[in-house]
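[1] I'll drop the sequence and a predicted model, then ask my questions.
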Amino acid sequence: MCGIVGIISRKPVADRLIDALKRLEYRGYDSAGVATLEGGHLTRRRAEGKLSNLAALVEDKPLAGTIGIGHTRWATHGVPSVANAHPHATGALALVHNGIIENYRELRAELEADGAVFESQTDTETVAHLVTRELAKGAEPREAVQEALTRLEGAFSLAFLFEGESELLIGARRGSPLAVGEGEGEMFLGSDGIALSPFTDTIRYLEEGDLAVLEHGRITIFNEHGAEVTRPVKRSAGKAFYVDKGNYRHFMQKEIYEQPEVLSHTLSSFIDMTSGATRLPKGQAIDFSTVRRIALAACGTGFYAALVGRYYFERYARIPCDLDVASEFRYRESPLSDVDLALFVSQSGETADTLASLRYAKGEGLKTAAIVNVEESTIAREADLVFPTLAGPEIGVASTKAFTCQLMALAALAIRAGVDRGVIDTEREAEFTRILSEAPRLANEAIRLEATIEALARKMATKHHALFLGRGFSYPLAMEGALKLKEISYIHAEGYAAGELKHGPIALIDETMPVVVVAPHDRSFEKTASNVQEVAARGGEIILFTDGKGAQSGIVDLAEVVILPDMPEILTPIVYAIPMQLLAYHTAIQMGTDVDQPRNLAKSVTVE
């Protein structure tokens, strides 16, 4: 995840901008930069690589400005380089940006036709020129930013510094977090409270669609409709805290809301957004054209991610896959002569059963790969290949953002494998990368359904059992939804392939049994609809998660319906996971359980 920080002060800010960025290093980055106003004029320093490179540059060429912005970048559009590093600037402003602007190509072409000259490959620079064009028309800075925001598609947070405006910073967010803080005669802006903790313990977290105007002694916040609003002040633990819940009741809720941002950064490891081509993370190399078979293994939520991964690899790359629960992998003693890659999925990288399976595979002479969230973990160190998920610290025991990032990594790897094997041509590869880039925005739209899902959770909290059903890509989601519910609410729940309903589970259905159905209008929708009819005929209470087309079918009259946006099939596991998480989360709140630390569970299972 990229990091953003901004400061308005009466004394030079460059060194403090860099210090604040150091607190965001855990997010990962490949370049960094700062911009300040000196005598009202924009001045930038940018460097590829570690923050120490930027610090050395600033020491060699000091910045004296008392207002500035800083950024650590993880490349999405364009290679890591000084030219692509933030802040990006025109003669009128500088800005820093987290997230992905999905429609940047169309906007860039429009702006270039108007005479704009671009210096980078990034989507971010498009926003700079878009706002600059509004300023040239005579708009004030806030008006220019608000108008530009109406043109942007995607999930993002932005911070702006304007030429000649030595007491003005503007920040805005849509789907990517941003916080503002107040100090003694100073104002601050940051990706989260961690960046601001050395300076203030008085923090406001911007809500979806907010725009904040920071001036000396004043912060004014406007909502997505342009109306002035207030946001509650949160007192952080100041310099002592490292990971903070921010404006959320629980870490789990915060981590659900972080998914649009972390998905974009996971995606950046596997896709060059400028060329539309897939790629492997830096330093990793495998030619999937030589892979005859993949063995997948994982535990818990990681197992359900791997199950989706099997669908991805077999459908999009045409590589046969075996899948095992990691605790059974080495005991099954499956012949591995035609397995050319063993792929393991783990959030912590320390899961004992998964680690033992990896060591077993290595002992059998297999090439091993790991999808992990902690790059310094044992599994990451021992695997031949490492594919990081870049979800950032996940504190809640029930995995949320790590799961969807695992799915993103698996989807991108499957597309890369399909390209290597000649199953996917260049044109289709570009279409897949465009589709995957929509995931952060669609995830954000799914999060916006929280109020609807919370109402359903109040009813779920009165139940003792639940069934979850799905077909195809939705089958692993049904099992993951059931796992989430039982993990944190302690309600007994089971996930089934919808086609298995008549083979036993239908005996459980009566008027007291809620049945959650995951059914986007995909190739298997009509068959799932038949299962819904069977449940309704037996008095089951149906909660249906579907899309606009699915909502037009007759089964909606039989269920309480949550309508998600329409999307290509490859994205449904990623996006539909979010309402499953929210349903479990709000049910657990109603039950009064410990959401972040449910009984009997540990975040990392390091014993067999």
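    Ah, there it is.
[2] hey, let's count contacts and neighbours off CA atoms from now on
    OK.
[3] what does stretch 453-466 contact?
    For stretch 453-466, the external contacting residues (C-alpha atoms under 8 Å, 6 or more residues apart in numbering) are 482, 491-494, 512-516, 562, 579, 582-584, 586-588, 590-591.
[4] what's the span of it, first residue to last?
    Looking at stretch 453-466, the gap from its leading to its trailing residue is 16 Å under the measure C-alpha to C-alpha, to the nearest Å.
[5] Now that stretch: buried residues?
    Within stretch 453-466, the residues that qualify as buried by neighbour count (16 or more other C-alpha atoms under 10 Å) are 453, 454, 456, 457, 458, 460, 461, 465, 466.
[6] Also stretch 254-266?
    Counting neighbours by 16+ other C-alpha under 10 Å, the buried set in stretch 254-266 is 254-266.
[7] Contacts for that stretch, please.
    Contact partners of stretch 254-266, identified using C-alpha under 8 Å, 6+ apart, comprise 1-2, 74, 76, 98-100, 155-156, 175-177, 245-248, 388-392, 394, 396, 400-401, 404-405, 408-409, 437, 439-441, 443-444, 447, 578, 581-582.
[8] Below is an additional structure, to be compared with the one above:
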Amino acid sequence: MCGIVGAVSNRNIVPILLEGLKRLEYRGYDSCGVAVHQDGALRRARSTSRVAELETNIATDGVASGTGIAHTRWATHGAPAVHNAHPHFSAGANVDAMATGFGSLEADAASTTPVARIGLVHNGIIENHDELRAELRERGYVFTSQTDTEVIAHLVHSFYDGDLLDAVQRALPLLKGAYAIAVFARDEPHRVVGARQGSPLVLGVCPGENFLASDAMALAGVTDQIVYLEEGDVVDLQLGKVWITAADAQGRYLPVQRPVRTVTAHSGAAELGPYRHYMQKEIFEQPRALADTLEGVEGISPELFGDGAYRVFKEVDRVLILACGTSSYAGMTAKYWLESIAGIPTSVEIASEYRYRDSVPDPKTLVVTITQSGETADTLAALKHARSLGMEHTLTICNVSTSAMVRECKLAYITRAGVEIGVASTKAFTTQLAGLYLLTLALALVRGRLSEKQEAAELKALRHLPVALQAVLALEPQIIAWSEDFARKENALFLGRGLHYPIALEGALKLKEISYIHAEAYPAGELKHGPLALVTDEMPVVTVAPNDALLEKLKSNLQEVRARGGQLYVFADSDTHIGSEPGVHVIRMPEHYGSLSPLLHVVPLQLLAYHTACARGTDVDKPRNLAKSVTVE
């Protein structure tokens, strides 16, 4: 989602700001901008195109500076338009239009705005922006955007009297919601102030220069000395000094110490190699990602999840899974495993809904969060809500070891999918499933439901997964042929039963995310309870058909589709005896994989979505309206 980069240095930091934005492009955005302190004034360039176009504008106008801020915006308040793009300026009451009046142009070149006194970028959502906007208007401030961010810029300006840190500290208590901000002032040319509450922000330190970013990846190649700011922190960056403060119970800002960590932040799979898109590359990286995630697992042990996990696992008698989007489907799959293998009652909650309903807390619950980035705002908020209800046993399955989620949870399993550039998750999902399966086995062991013989068999199956996935990926040519049919459709149904119903949900999500085809998924047994009314020869019905206990039931459901003229596209295990015939298209999976079958069956669904999107000519890696790391509620 939105990205922030800021810097204070004696060298020209504009290339660093732009490179930082490029490293954050994978998160998704619809506008971008840079603002710098140059020749005694604040200058900026903004664009509703890609960072590369912004870079061209800046080069043309000769923008260079040692102090600046930059941003990629994913629209929340206000349409994707230049006047809503960050950075936002404030010049004070009655003269603001002079500072920011670029109208509705598709891009504005860097422009000198000598009256602008405050420049600001912001991630998050300010919930009370309407009330603050009304108050600031009464005081003479003129708004030129529809964003909640411009409210913060004017609010900081209203307190500014030559000391930027003081102005920010006085403004923050008036904000309700989530934010990470970076602010600088015309009258203080070598200073940037940052603050965070509910949105991530990191500090990068170097001798004689300092940096801010919403993600350490943005600073890769610049510094590996990273400070992860905590909730409520305010940081003052100057050339040779960094000053971090946090408010005490009385609201007084006092100095605090935060550890400096050495973080090797890679820009991610920056080279596409032989692949057309990052999504395709990441689909094919799944065997390696799974091997890396399972590396070092010599046996099943609670301590795979951290010190003290055995005691926690002995104490809990139920599991609550909190997640959003694709991660919630991983949780739904894990529910089947946890209840059938570990014998522990499990519920799965959509994180964005959980904290807004009345639930029945149980202190003997293991609260499990699932998140690729570890910064998903809804999931973090749901975790805090669960803890406020007295559920202190917390564990996360996460792909980023330095993330807020890992710091907030007592236990963790870090997947090793590597950086995922494509917005539609692929390898993060399969590695989450691997981590959740290990959790299932660890809980089964503690609960006396996993013998040594079973443990050995499970470990053998897990180690074989990368090889099994390679065989599934070899099905790509057959899936490409299917995608040519799907590209002409506008609707699709996905069916699964039992353990594979969440996989059908994930397949439908992938198709609609990147191809923009309307897709829905149902448990196959629910067809006759409504969805069957949609089935015609124009409605492709994708079915996940493993050779499990529900196979015969599933075959009956397939006949219901055929009887209504529906076109079936079936991913079937080789021994299911489902054959191709008119109206029934079958791709045979290489082998049946028992409880781990979901990790294999989801891969052809990913490939089907990918190649259908390619055939339709959509922006596969950056689908419209979506963002990678959802850091706002």
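    Okay, I see it. Just so we're clear, the structure is a prediction, and the values are computed from it rather than from any experiment.
[9] okay if I get the buried residues of stretch 254-266 of structure 1 as TSV plus secondary structure and distance to residue 369 of structure 1?
    Putting the buried residues of stretch 254-266 of structure 1 into TSV (DSSP: H, G, I helix; E, B strand; the rest coil; distance: C-alpha to C-alpha, whole Å) gives the following:
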residue	secondary structure	distance to residue 369 of structure 1
254	helix	30
255	helix	26
256	helix	27
257	helix	29
258	coil	26
259	helix	24
260	helix	26
261	helix	25
262	helix	21
263	helix	20
264	helix	22
265	helix	20
266	helix	17
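[10] if I've got this straight, residue 7 of structure 2 is in a strand?
    Yes: secondary structure of residue 7 of structure 2 (DSSP: H, G, I helix; E, B strand; the rest coil): part of a strand.
[11] which ones are touching the closest residue to it other than its chain neighbours?
    The shortest distance from residue 7 of structure 2 to any residue other than its chain neighbours is 4.4 Å, reached at residue 211 (C-alpha to C-alpha, 6 or more residues apart in numbering). Counting by C-alpha under 8 Å, 6+ apart, residue 211 of structure 2 touches 5, 6, 7, 8, 203, 204, 205, 219, 237.
[12] Throw those into JSON lines and include neighbour count and distance to residue 196 of structure 2, thanks.
    Formatted as JSON lines, the entries for the contacts of residue 211 of structure 2 read as follows, by neighbours: other C-alpha atoms under 10 Å; distance: C-alpha to C-alpha, whole Å:
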{"residue": "5", "neighbour count": "31", "distance to residue 196 of structure 2": "14"}
{"residue": "6", "neighbour count": "34", "distance to residue 196 of structure 2": "14"}
{"residue": "7", "neighbour count": "32", "distance to residue 196 of structure 2": "16"}
{"residue": "8", "neighbour count": "26", "distance to residue 196 of structure 2": "18"}
{"residue": "203", "neighbour count": "27", "distance to residue 196 of structure 2": "11"}
{"residue": "204", "neighbour count": "26", "distance to residue 196 of structure 2": "15"}
{"residue": "205", "neighbour count": "21", "distance to residue 196 of structure 2": "17"}
{"residue": "219", "neighbour count": "30", "distance to residue 196 of structure 2": "18"}
{"residue": "237", "neighbour count": "28", "distance to residue 196 of structure 2": "14"}
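[13] What is the equivalent residue in structure 1 for the residue nearest to residue 7 of structure 2?
    In structure 1, no residue is equivalent to residue 211 of structure 2 according to TM-score structural alignment.
[14] Regarding residue 211 of structure 2, what is its secondary structure?
    Local secondary structure at residue 211 of structure 2 is given as strand here, using three-state DSSP.
[15] For the stretch 451-600 of structure 1, which segments count as helices?
    Taking DSSP state H, counting those that start in this stretch as the criterion, the stretch 451-600 of structure 1 carries its helices at 474-489, 525-537, 572-591.
[16] hmm, who's touching the second one?
    Among residues not part of helix 525-537 of structure 1, those counted as contacts by C-alpha under 8 Å, 6+ apart are 470-471, 498-499, 501, 506, 509, 515, 517, 519, 541-542, 550, 555, 558.
[17] what stretch of structure 2 does that helix fall on?
    Residues 551-563 of structure 2 are where helix 525-537 of structure 1 aligns, with TM-score structural alignment as the criterion.
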